[in-house]
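Colleague: Model the following, please.
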Amino acid sequence: MPISEERVRHLLRRTEFVDRQARVDQLTGLASIEAAVDNVMAISAPSALSLGSGSDWERGQNFVRAWLDQMAGTSRPFRERMAFFWHGHIPSELGKVNSAPFMAEQIELWRSDGVNGNVGQLLKDMSLQVAMLRYLDNDRNFAESPNQNFARELMELFVLGVGNYVEADVEASTAAWTGHTAHWETGAYSFVVERHEYQAQTFLGRVINQNTKPFKDAGFQTIDVMLGLGDYAGGGTVPVGANLNRSTRSVAAEFLSKKLWQEFGEANTGTVPDGVLGDMVDALLDNDFDIRPWVRAMLVHDDFYPDTNPAVEGGLVRQPVEYMVALMEATGRNSSQVASLWLMDQAGQVLLYPPNVSGWKPNGYWVNASAFEARNRIALGCIWEIFDDYWSETIPWEERYKNFIQINGTKIYQDQIVGASLDSDDDPYNPPAPWHPFLTNEQLVDRLLDAMDVHYSNDTRQSLINFCASHWTDSPGSSANPPGSGNQYERRDVVLLALLAPEMHIN
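Modeller: Sure, this is the predicted structure:
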């Protein structure tokens, strides 16, 4: 498949949060888009993120910041982007789990196995982690007092989708998952064999929980049936609805592929092009639900790219976490400097705190007045950090020419934005030494966008230039902006507008 800068930028924005110029240059030098995809997916094993110290709440906050820093700071962020996908598709929530270390354990599973693992094994590992046991109440699912919450959501939200099972399947799965709990004192996982329902069950047309040894593996059989793995090759059979009599293996592959496409492809049409859906489903079925070939099938398909499928261009609104990562990348700041977690909450998304077991919704869910007001305030927080001490009144005026904003190592000095003097008739185009040369509106915008390492449309660039021009005309001696009039000071606000540009909010 041919490679182009347009395709590479699209690939990077969807898989690595942003399209950094160095990565664009690196990938466009490869022979094909397949080679670029393989490069993106060439990730290393992760190092565990730090929980730090303090109360459990503080450790949770530390972990969120560490994860944001990893998203923005690593050279190959696709591992973190896929972990973020799994966190939304199979969520747990810190408030209910009530343990930052147990939540961290779940996120580390997504980080370690979310690209190179297997869907079936991922589900099995997740199911016995204390975070999920607590979140969906399977730690209270016992033979004498069954709790159906986990068994139901495993089918409905995680693997098969709505309407592909009947209540008898919920009851059978619930029985198979009995006996798993967390120690009342230490919180550690344990299996209480006396509280397991060991009677055989019929689940989606297949017999499970029949003389299973060890008993605690009985629940795993529900996953094997749904995905058609191990002793349950071919899978179960959907007993009802539009997929009546279809193999659960095929239904699961289709359901998961639609979820992945909605996260990385586009979420406006509610459909997946037949060609890419077929390739994704085949990749899962042909590889017993290994994750890497499945994701790769999507990323190398022509329909993933705007030049073939216009629906994907701008087809995803950046989630607040993605927006925060883009801001961190654009400003060169870390999460402690710019990531106000309470403002992210106002925008609708904080890591470790999904709204419910369905996770976060795409696109329109993020487009409303209150959410965008929160994004504006998040960007303002970045501005306060960038301009920290920029206008310090404690620095003598004759020294203020040394003040500058710094973005990713690029310095833009105060006198380059507002001219040589606040209260004199000095010509900003010819300032006396040691002032720095005044930047024209076009020069200022281009210097800023280069420093931010962003690729904006010509229309967006021109809008930023026009904003600067509304406060300063690039004509020495212009009657509209006489030297010393003060209008040029407002050019500083172009930094905020650049952080709020349309390209910062869509992928």
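
Colleague: alpha carbons only for contacts and neighbour counts from here, please
Modeller: OK.

Colleague: Tell me, how many residues neighbour Y365?
Modeller: Using other Cα atoms under 10 Å as the criterion, Y365 is surrounded by 12 other residues.

Colleague: does it sit in a helix, a strand or a coil?
Modeller: State at Y365, reduced to three classes by DSSP: H, G, I helix; E, B strand; the rest coil: helix.

Colleague: how close does it get to I506?
Modeller: Look at Y365 and I506: by Cα to Cα, to the nearest Å, they are 13 Å apart.

Colleague: those helices in the stretch 301-450 of the chain, which residues are they?
Modeller: Along the stretch 301-450 of the chain, the stretches classed as helices by DSSP state H, counting those that start in this stretch are 320-331, 335-338, 341-347, 369-386, 414-418, 441-452.

Colleague: Tell me which of these lies nearest to N141.
Modeller: helix 341-347 (32.2 Å; Cα to Cα).

Colleague: Tell me the buried residues in that closest one?
Modeller: With burial defined by 16 or more other Cα atoms under 10 Å, the residues of helix 341-347 counted as buried are 341, 343-344, 346-347.

Colleague: Return the list of helices and strands in contact with whatever helix or strand A104 lives in.
Modeller: Secondary structure assignment for A104, by DSSP states H and E: helix 100-113. In this structure, helix 100-113 makes packing contacts with helix 56-73, helix 78-89, helix 94-97, helix 119-127, helix 130-135, judged by 3 or more Cα pairs under 8 Å, 6 or more residues apart in numbering; DSSP states H and E.

Colleague: now the end-to-end length of stretch 358-374.
Modeller: With Cα to Cα as the measure, stretch 358-374 spans 23 Å from end to end.

Colleague: re earlier: do you know which of the helices and strands packed on helix 100-113 lies nearest T331?
Modeller: Closest to T331 of the helices and strands packed on helix 100-113 is helix 56-73 (Cα to Cα; 10.8 Å).

Colleague: one step back: of the helices and strands packed on helix 100-113, which is nearest V317?
Modeller: Ranking the helices and strands packed on helix 100-113 by proximity to V317 (Cα to Cα) places helix 78-89 first, at 14.6 Å.

Colleague: Following up with a second sequence; could you model it the same way so I can compare the two?
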Amino acid sequence: MGLLAFKDAAHLVSRTGLGAEWDVIKQLEGRSKQEAVEWVLNPKLSTLKSAPPMTPWLKLEPMRLTDMKSRNSAWAISQREGKRLQAWWVEQMLATRTPFLERMTLFWHNHFTSSIQKTLQPSLLYQQNLLLRRHALGSFAELLQAIARDPAMLVYLDGHQNSKDKPNENFARELLELFTIGRGYYREPDVKAATQAFTGWRVDYQTGKFVIRPAEHAGGQHTFLGKTGSFTGDAIIKILLEHPRTAENLTEKFWLAFVSNRPDQVLIRTWAQQLRQSSYDIKGLMRTVLNSDAFWMPANRGTLVKSPVELVIGTVRMLPYPRESTQEMLNLCRLLGQELFDPPNVKGWKGGEHWISTQTLLVRNAFLSKLSRGNLNEKVASGVAIPDVPAEQLVEWLLPVKPLKPLPETPGARRLVRSLLLDPAFQVT
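Modeller: All right, here's what the predicted structure looks like:
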């Protein structure tokens, strides 16, 4: 395996980080691909910012269950604290030394969606974020078991209301459709059987913690995906993990997030089989993806549209422009269609070409135009600086493919960088 040229290192950093940061690219340039991938997959620990003040479950939840005035007050508190939580994550992404972990946490946040507007419990969403971080590169099997017990998820998908006397199918349906095997591989009786298995999985009213209440569990024999038994929730999860479509579904999501917008179904099935054989080792799957010929193929570069987080956070991490305020960055991400802790629905953000519309493209260009008016010679808090290198290398650094617009004829790094930021090729990675 050959050593990484500069443009190859830039490709790896852009796809796995938050912005193609110059110093990181230079650290990986000249290493073997395998060594560089291991460097990405095994980052040094980075300090997590302290959590913002949030009202605990026991104080906030009773307010939502009493009179209208208390309910309105609870809603106002959750919205205010939700904004703080969003700002906390933006500031974490700006400051982190391990952007790959943030990117993986964001990947799982979009796979296992929960929102402020539905849960009205920012403290639970914070705990869910910590859960996603802990399992981000661990075992998907363990992550799935943990998310099924996660209080924010139980509230978001009404699992905490699922009892033998009043079954609620929301969590069971999304477990099958979105988290594991996907549409076309289950029937309505399977949803009902899974619903029965998860009855009694609740959130303790006093603590806001997960609890199983056996008295609320529906016993009896049920048939799920061709298997018959008296199932618990854990048994349902085990059956789903054994199903080939769970690994295939997950692997395809990784392909679309890290490789290209054109899935190779043969390769995806091969990787999925390896994933199942590894007991759903996420880091192992990422190692396979990042070492694959498909990941490094020139035809697959510039095929992924940058998400709003990648565009906004990534650009300000890369370049020495004066930064927008945290609130302005949050507002930009919202206008561009990606509001942290508040995805549009249970399916999360569609991503890909859906990030781009006539309206969002105008906002993207306005942001980059405004940002690049800053003084490139001005040292800012991030400590980054524009590298003193030939123009050709600046192009390789900032664009994954050749620029689509003519470069400025007048020389100068500041002018060139502004031109590259406003080139359509900067919108992709």
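
Colleague: Setting aside sequence neighbours, what's the nearest residue to I378 of the first structure?
Modeller: Spatial nearest neighbour of I378 of the first structure, excluding adjacent residues (Cα to Cα, 6 or more residues apart in numbering): L343 at 6.4 Å.

Colleague: Aligned to the one you found, what sits in the second structure?
Modeller: Correspondence of L343 of the first structure to the second structure, assessed by TM-score structural alignment: L332.

Colleague: The counterpart of D290 of the first structure in the second structure: what's it in contact with?
Modeller: Alignment note (TM-score structural alignment): D290 of the first structure maps to D281 of the second structure. Neighbour list for D281 of the second structure: 137-140, 275 [criterion: Cα atoms under 8 Å, 6 or more residues apart in numbering].

Colleague: residues in contact with the corresponding residue of the first structure for A152 of the second structure?
Modeller: Using TM-score structural alignment, the equivalent of A152 of the second structure in the first structure is A131. Applying Cα under 8 Å, 6+ apart to A131 of the first structure gives the contacts 92, 97, 99, 102-103, 105-106.

Colleague: any chance of these in a markdown table, plus distance to V317 of the first structure?
Modeller: Listed next are these as a markdown table, based on distance: Cα to Cα, whole Å:
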| residue | distance to V317 of the first structure |
| --- | --- |
| S92 | 23 |
| V97 | 29 |
| S99 | 31 |
| F102 | 30 |
| M103 | 27 |
| E105 | 29 |
| Q106 | 26 |
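
Colleague: for the residues you listed, which one is nearest I412 of the first structure?
Modeller: Of all these, the one with the least separation from I412 of the first structure (Cα to Cα) is M103, at 41.8 Å.

Colleague: Give me the neighbour count for the closest one.
Modeller: M103 of the first structure has 22 neighbouring residues, counting by other Cα under 10 Å.

Colleague: so how far is S463 of the first structure from it?
Modeller: From M103 of the first structure to S463 of the first structure the distance is 44 Å (Cα to Cα).

Colleague: N209 of the first structure now?
Modeller: 65 Å.

Colleague: what range in the second structure does the helix holding A104 of the first structure sit on?
Modeller: The alignment of helix 100-113 of the first structure onto the second structure (TM-score structural alignment) spans residues 122-135.

Colleague: can you tell me the mean distance of that stretch from the first structure after alignment?
Modeller: For stretch 122-135 of the second structure, the mean distance to aligned residues of the first structure following superposition is 1.2 Å (mean Cα distance after the TM-score superposition for the first structure).

Colleague: Which residues belonging to that stretch are considered buried?
Modeller: Buried residues in stretch 122-135 of the second structure, counted by 16+ other Cα under 10 Å: 122-126, 128-129, 131-133, 135.

Colleague: Looking at these, which is nearest A385 of the second structure?
Modeller: Distances from A385 of the second structure to those, taken as Cα to Cα, are shortest for R133 (30.3 Å).

Colleague: Tell me who's in contact with that closest one.
Modeller: Taking Cα under 8 Å, 6+ apart, we find R133 of the second structure in contact with 101-102, 104-105.

Colleague: 6 Å - rerun?
Modeller: Counting by Cα atoms under 6 Å, 6 or more residues apart in numbering, R133 of the second structure touches T105.

Colleague: ok, now V305 of the second structure?
Modeller: V305 of the second structure sits next to 352, 428 when contact means Cα under 6 Å, 6+ apart.

Colleague: what's the counterpart of it in the first structure?
Modeller: Aligning on TM-score structural alignment places V305 of the second structure opposite V317 in the first structure.

Colleague: From V367 of the first structure, how far out is the spatially closest residue to that match that is not a sequence neighbour?
Modeller: Closest residue to V317 of the first structure apart from its sequence neighbours, by Cα to Cα, 6+ apart: I506 at 4.4 Å. In this view, I506 of the first structure and V367 of the first structure are 11 Å apart by Cα to Cα.
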